[in-house]
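*Asks:* Pasting the sequence and the predicted coordinates here, then a few questions.
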Amino acid sequence: MALSRIWSGFIIVAIVVACVKCFFFGQTDLFNWMVIGKADDPANPLKLDGIIETCWIAVDLCIKLVGTLALFMGLMSIAEKAGGIRLLSKIVGPFFAKLFPDIPKGHPSMGHMIMNFSANLLGLDNAATPFGIKAMESLQELNPNKDTASNSQIMFLCLHAAGLCLIPVSVIAIRSAQKASDPTNIFIPCLIVTFAGTMAAMLIVSFKQKINLLQPVILLWILGISAIVALLVWHVHNLDTIGIKSFSGFLSGGIILLIFLIIVLGALYKKIDIFDAFVDGAKGGFETALKIIPYLVGILVAVSMLRTSGTFDVVMLGIKNIFMFFGADTRFVDALPTALIRPLSGGAARGMMVSTMITSGKDSFASNLSGIFQGASDTTFYVVAVYFGAVGIKNTRYAIGSMLLADLIGVITAISMAYLFFGNVK
């Protein structure tokens, strides 16, 4: 119900803004742009897509997702039949048993969730999605009310959306492609912001579900993760730009290949039919991709209408005027479009980040902050649409509100980190 109201609100607001701009400011082409886009408009550097083009993009995205889903779901099937998921469940069991009290001991969903979190940690979005969908399917097996999100599904999705990421590979790659003088300088701020967002999500959902986070097992795990984050910050702080790029690429790519190797070797040791197990799991990738198309089309069309109608421009202008009225520093406002659209669409947020680098300067304060926003959290509404859509959840309960609150804390932390690290940059 919450997603239905939000989606309806996006469409209504976009059309109202477009009507105001059309009838009061003479922008008579706006209605046509909203439908067919203005990607071919030479005066439009953002290459905005209209409703029709966005529908094609959504389907194209799902088709491309088929291969990734097939690969990782196939590998997941091998790991399950070889007993690897059960082993992983036992390792994380003591911690997850407290954080997810409704999940039985040793349930495969624990292993699926830890695979998803591991992919997120390494900035591997393409790997995280199939692992996450598999985790949601496992949790759905335990859900007594199939069209309503369970407590475990909400906790998992909120932690996933908070996006704890040790290595923001995609952000560094984009900044490098745009010729930023130091494309890796957002590494530590992104790490701190995603850690803060994840802790916020855990606290918010735990408070709602009445989970006591002061239990020794939870505290030990949180302290352990905090220590790893601190060590990584210390190590990266001592590397130069080339060293950081080399380290991030080696760690992210190396670990995913190591996971592949461990799964195959474990399957050989257990003497299972590896390729048949892979094919059985991979078949689910195609079915899942088809299942999420309607949800993805709906979300992306609403986002497209907000962008082409100029709603984001109106919001930005209002925020900037408010801070100017109070005499506050407004440098951060130029990066806010990335933060505002990030919960809605990862691709659109990347476009906003690149646009900020072009208009404000590739090494400007706004450019650096935009990079932190891009690496700070996952796309909330995309995650809700795809993950809940994959298992047929209609009533998301308090999931969206919890994720947006964690996003807000992440945005505030990101702005604070930007002033701490780049405060002397114009």
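*Replies:* Cool, the structure landed.

*Asks:* From now on I want contacts and neighbour counts done on CA atoms only, so please keep to that.
*Replies:* Will do.

*Asks:* List the neighbours of stretch 97-116 that are in contact with it.
*Replies:* By CA atoms under 8 Å, 6 or more residues apart in numbering, the surrounding residues in contact with stretch 97-116 are 85-90, 92-93, 96, 127-132, 134-136, 138-139, 142, 151-152, 155-156, 160, 206, 211, 213, 217-218.

*Asks:* Sitting in helices, which of those do you find?
*Replies:* Of the contacts of stretch 97-116, the ones assigned to helices by DSSP state H are 85-90, 92-93, 96, 127-132, 134-136, 138-139, 151-152, 155-156, 160, 206, 217-218.

*Asks:* next up, a second structure to put side by side with the first:
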Amino acid sequence: MVLSRFWLVIFISSIVFVVVSLFTGNNYSVDFILNGKKDDPVLISEKYKEQLPEFIRDSIEKAPEQTIVINKVESNADTTYIFKNKTVKIYSGVQKTDGLLPTCKNTLLDLILPLIAYLAFFCGLMQLLIDSGASEKLAKKLSPVFVKVFPTVPKNHESISYMTLNFAANFLGLDSAATPFGLKAMQSLQELNPDKDRASDAQIMFMCLHAAGLTLIPTSIIGYRAAENASNPADVMLPCIITSFVGTIAAFLVIGIRQKINFKSASLVVTLMTLIAAIAGLMLYIGRMDLVEKNLFTGNLSGLMLVGIIAFTLVFSFIHEKKFTELNTTIFDSFVTGANNGLKTGVTIFPYVLGMLVAISFFRNSGLFEIISNGISFVFSHIGVSKEITDSLPVAMLRPFSSGGSRGFMIDSMRTFGPDSFTGRLSCIFQCSAETTFYVIAVYFGSIKVKNTRYTLGSMLLVDLICVVTAIFVASWFF
């Protein structure tokens, strides 16, 4: 209900803002909001050539193809004059994100189709884990801890193994694997849910822990920093690990208090201390490496782990081939069955993802998001927050809405202020330590058709806020 109302608010408010801007002259056209593409120049006016200053008219007549560019400043988009069909069209600035119709198209071609392919492959592997008995054995090993965190989940339930694989994939930065594992976990938890339209406690806890996204190897962030010629692309690794770890603990505490979980459980304490010790050990190990060794380690660990998961699944299935015979199937047929289920899941979540991304597209292109972002930055700057921090806040603000949008701001901040600046580094930590909250809720709950998400959205946004505050303190400590 909360998500539905929020979706309506950002959609309707954006539409109202666009209409008002059009009639007050702030926008010349609404076509870019409907049909424009990201980074396209925005049409701000159209005039007859005679209405332009004389020096511009002369420049247009002398220019090749009667097109000129003025006010060339690298940090801002150029103002372009194009003479065509007796009028001069004036463009200035670039579009923040794709318009409504391109978003619809790109959601299917660039997001859903690749996602369906990932889902089909990894759901095929998960079916092998189920039919071979591997998921059951994994669930038995981890049940003592999971029954404390998820008290409504029966001991040895298959959802435990799916959640474990999801957390492990997030931990290693394997986004393509994490989503299929997470969707399978939500579907498995839905079987235990007595009210199919309402999110269960276990589903909310899993969603928030998943969204906190404890990450060990932020490979994509390191790659973007390397592309921007950072002196040490991996120098944000430890801040990212610390911030995401604090976010994960915060998510557990926020939801645990709401669900009255027993925090004094010995198994929980032991597991938490073991996790802290493991992360600290890895941080010390990585900290002793030089730049080349760090790049080699971070570049290969995640890939090797993914290959290891695939190899283990296939080898375990081969060793326990009798299990498949008992089920009157083969290893390959089992994989195909799982892949087919992944395909169906991808088709199911498409409308939910589309609805959310179109609303976000409208919100950003309307200019309303930029006004809110600038307003918040203005307030923060007048209460003593340094400009280095306020310059990176757009990444933190946009991250819950759009991964691609916040990534664009992150890259822009590195290019504008430098990848080794405090702003550039903080933007990278923001990008790594928070989740695309609205997209994740739409995908995960949409896959099981849950309508009432209860307190999930508020809790996840609170955790996002905690991650933002933590990122600022950690970045200030390190840099």
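*Replies:* Noted; the coordinates are in hand. A quick note: this is a predicted structure, and the numbers were derived from the prediction, not measured.

*Asks:* What about the closest residue to Gly36 of the second structure other than its chain neighbours, how many residues nearby?
*Replies:* Spatial nearest neighbour of Gly36 of the second structure, excluding adjacent residues (CA to CA, 6 or more residues apart in numbering): Gly99 at 4.9 Å. Gly99 of the second structure: 25 surrounding residues under other CA atoms under 10 Å.

*Asks:* Gly99 of the second structure is in contact with Ile360, isn't it?
*Replies:* No: in this structure, Gly99 of the second structure is not within contact of Ile360 by CA atoms under 8 Å, at 9.9 Å.

*Asks:* aligned partner of Ala202 of the second structure in the first structure?
*Replies:* Matched to the first structure by TM-score structural alignment, Ala202 of the second structure sits across from Ser152.

*Asks:* do you know how far the closest residue to that match other than its chain neighbours is from Pro216 of the first structure?
*Replies:* Distances taken as CA to CA, 6+ apart put Phe100 closest to Ser152 of the first structure, at 5.7 Å, once the chain neighbours are dropped. Here Phe100 of the first structure is placed at a distance of 15 Å from Pro216 of the first structure (CA to CA, to the nearest Å).

*Asks:* what range in the first structure does stretch 231-240 of the second structure sit on?
*Replies:* Using TM-score structural alignment, stretch 231-240 of the second structure pairs with 181-190 in the first structure.

*Asks:* whoops, I mixed them up, stretch 456-463 of the second structure
*Replies:* Matched against the first structure by TM-score structural alignment, stretch 456-463 of the second structure falls on residues 399-406.

*Asks:* which residues sit in contact with the equivalent of Thr129 of the first structure over in the second structure?
*Replies:* Counting by TM-score structural alignment, Thr129 of the first structure lines up with Thr179 in the second structure. By CA under 8 Å, 6+ apart, the residues touching Thr179 of the second structure are 119, 166.

*Asks:* repeat for Ile242 of the second structure
*Replies:* Applying CA under 8 Å, 6+ apart to Ile242 of the second structure gives the contacts Val474.

*Asks:* distance from the helix or strand containing it to the first structure after superposition?
*Replies:* Under the criterion of DSSP states H and E, Ile242 of the second structure resides in helix 237-258. Once fitted to the first structure, helix 237-258 of the second structure is off its aligned match by 0.4 Å on average (mean CA distance after the TM-score superposition for the first structure).

*Asks:* Mind listing what's buried along that helix?
*Replies:* In terms of neighbour count (16 or more other CA atoms under 10 Å), helix 237-258 of the second structure has its buried residues at 237-248, 250-256.

*Asks:* who has more neighbours, Phe100 and Pro216 of the first structure?
*Replies:* Between Phe100 of the first structure and Pro216, counted using other CA under 10 Å, the more crowded position is Phe100 (19 against 11).

*Asks:* What's that one aligned with over in the second structure?
*Replies:* Using TM-score structural alignment, Phe100 of the first structure sits opposite Phe150 in the second structure.

*Asks:* With Ile319 of the first structure instead?
*Replies:* Aligned partner of Ile319 of the first structure by TM-score structural alignment: Ile376.

*Asks:* What strand or helix carries its match?
*Replies:* Using DSSP H and E, Ile376 of the second structure sits in helix 368-381.

*Asks:* buried ones in that helix?
*Replies:* Buried, per 16+ other CA under 10 Å, within helix 368-381 of the second structure: 368-369, 373-374, 376-377, 380-381.

*Asks:* Same check on stretch 389-398 of the first structure?
*Replies:* Neighbour counts over stretch 389-398 of the first structure (16+ other CA under 10 Å) mark 389-397 as buried.

*Asks:* check the fit of the helix holding Ile376 of the second structure onto the first structure and give the mean distance.
*Replies:* Mean deviation for helix 368-381 of the second structure: 2.2 Å (mean CA distance after the TM-score superposition for the first structure).

*Asks:* Show me the contact partners of that helix.
*Replies:* If you take CA under 8 Å, 6+ apart as the criterion, helix 368-381 of the second structure is touched by 14, 17, 363-364, 387, 390-391, 393-394, 397.

*Asks:* What's Asp290 of the second structure aligned with over in the first structure?
*Replies:* By TM-score structural alignment, Asp290 of the second structure lines up with Asp240.

*Asks:* burial measure for that match, as a count.
*Replies:* So Asp240 of the first structure, with other CA under 10 Å, has 13 neighbours.

*Asks:* got it, and the one 4 residues further on?
*Replies:* The local packing of Ile244 of the first structure (other CA under 10 Å) involves 21 other residues.

*Asks:* OK, contacts around it?
*Replies:* Applying CA under 8 Å, 6+ apart to Ile244 of the first structure gives the contacts 184, 236.

*Asks:* for the second structure, what spans make up the strands?
*Replies:* Remark: strands assigned in the second structure by DSSP state E are 41-48, 67-70, 79-84, 87-94.

*Asks:* What helices and strands are in contact with the third one?
*Replies:* The one in question is strand 79-84 of the second structure. helix 54-62, strand 67-70, strand 87-94 (3 or more CA pairs under 8 Å, 6 or more residues apart in numbering; DSSP states H and E).

*Asks:* what's the answer for the first one, then?
*Replies:* Contacts of strand 41-48 of the second structure with other secondary structure elements, assessed using 3+ CA pairs under 8 Å, 6+ apart, are made with strand 87-94.

*Asks:* And the shortest one, by the same measure?
*Replies:* Taking 3+ CA pairs under 8 Å, 6+ apart as the contact definition, the neighbouring helices and strands of strand 67-70 of the second structure are helix 54-62, strand 79-84.

*Asks:* Ile188 of the first structure and Leu231 touch, don't they?
*Replies:* No: assessed by CA under 8 Å, Ile188 of the first structure is found out of contact with Leu231, at 11.3 Å.
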